[in-house]
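**Q** Predicted structure and sequence below. I'll ask about it afterward.
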Amino acid sequence: MRRLDRQNSDDLFEQMQNMIEEFQNKGMNLATEFTGHMPIDVREEDGNLIISADLPGVQKEDINIKADGQKVEISAEASQEIKEENEKYLRKERSSRSFRRTVQWPREVDEETINAEYEDGVLEISAELSEDEGTEIEIE
């Protein structure tokens, strides 16, 4: 039997989440609001862990980030003001979207160093890796 470690469980969770979102979105072709998929990358660079998330069409002020222990929750709302005078829509899907994703840091980070930047539809959240190697326990 194959052991389920954090990497595999994260992949399994993401696959399940993608399947649920795909199922929900298939029935929402004519919906005006939906929860969008937020693709991410997590990388290590120069002693930092960096999460990059694609949030196209979202304004900086509509993004919320919450750090809680060793995870980060990203949520965002994107809406477009569309003039509807004399418009006759046959299909309307672009008026409002929301994004939400919780990401577990793959290694321990120093929460005091978490920083976020947003440019051209890409959110980058970075944090320094924790230097705490843990406490060595003496056996009595």
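**A** Alright, I've got the coordinates. Residues are numbered from 1 along each chain as shown.
**Q** CA atoms for contacts and neighbours, from now on please.
**A** Will do.
**Q** How many neighbouring residues does Lys88 have?
**A** 8 (other CA atoms under 10 Å).
**Q** would it count as being in a helix?
**A** No: assessed with DSSP: H, G, I helix; E, B strand; the rest coil, Lys88 is coil; it does not lie in a helix.
**Q** Next, the contact list for it, please.
**A** Contacts here follow CA atoms under 8 Å, 6 or more residues apart in numbering; on that basis Lys88 touches nothing.
**Q** For Asp62, see how far away it is.
**A** Distance of Lys88 to Asp62, computed by CA to CA, to the nearest Å: 29 Å.
**Q** does the residue nearest the centre of the chain count as helix, strand or coil?
**A** In the chain, the C-alpha nearest the mean C-alpha coordinate belongs to Arg101, at 3.7 Å (CA atoms, centre = their mean). Three-state assignment for Arg101 (three-state DSSP): strand.
**Q** A further structure is provided below for comparison with the first:
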Amino acid sequence: MSTLVKTHFAGPSYLNGFFGKDLLNEFNTPAFSGSVPAVNVIESKEGFRIEVAAPGLQKSDFKLNLEKNQLTISAQKEQKEEDTNEKYTRKEFKYSSFQRTFTLPNSVDGDKIEASYSEGILSVALPKREEAKEKPARAIEVA
């Protein structure tokens, strides 16, 4: 099952509990240009995976925090540009950041969450607890 999550949720009701409390901060001031990256959420038998499209960042720009069942993904990047010649020095600073918080279902094993960043995509693996994984069908004999 593959689901693309947007900032409004018009999907199945079971996704509302997982993503219904999506919090995001976006600022638009002269020194800041912020935007919220696109997010994909994929569910498998083993767990969930959140993919965040965030090109141009480094691994060190990201912070992930898990508190209770709230996973917060944030990034901040500061860019400095300086041009100096005999008559003047020009400095420009640009800050960009985003933050998204997801309410995780109780089926996610918070101790085993892992994240990686490659080719502009932050991938967060959210494995399910063993007791929450779907078990194969089995026949039960009547004694």
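**A** Looks like it came in fine. What you are looking at is a predicted structure, and each value in this text was computed from that prediction instead of being measured.
**Q** my read: the residue nearest to the centre of structure 1 touches Glu73, true?
**A** Yes: contact criterion CA atoms under 8 Å: Arg101 of structure 1 and Glu73 qualify, at 5.7 Å.
**Q** so where do the helices sit in structure 1?
**A** 6-26 (DSSP state H).
**Q** Could you pull out the strands in structure 1 for me?
**A** Counting by DSSP state E, structure 1 has strands at residues 33-35, 40-45, 48-54, 63-68, 71-79, 96-104, 115-119, 122-128.
**Q** Need the ones you listed in JSON lines (columns: distance to Glu22 of structure 1).
**A** Formatted as JSON lines, the strands of structure 1 follow (distance: least, CA to CA, whole Å):
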{"stretch": "strand 33-35", "distance to Glu22 of structure 1": "11"}
{"stretch": "strand 40-45", "distance to Glu22 of structure 1": "17"}
{"stretch": "strand 48-54", "distance to Glu22 of structure 1": "18"}
{"stretch": "strand 63-68", "distance to Glu22 of structure 1": "23"}
{"stretch": "strand 71-79", "distance to Glu22 of structure 1": "19"}
{"stretch": "strand 96-104", "distance to Glu22 of structure 1": "14"}
{"stretch": "strand 115-119", "distance to Glu22 of structure 1": "27"}
{"stretch": "strand 122-128", "distance to Glu22 of structure 1": "23"}
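**Q** can you tell which of those is closest to Gln17 of structure 1?
**A** strand 96-104 (10.2 Å; CA to CA).
**Q** Residues in contact with the closest one: which ones?
**A** 32-38, 70-80.
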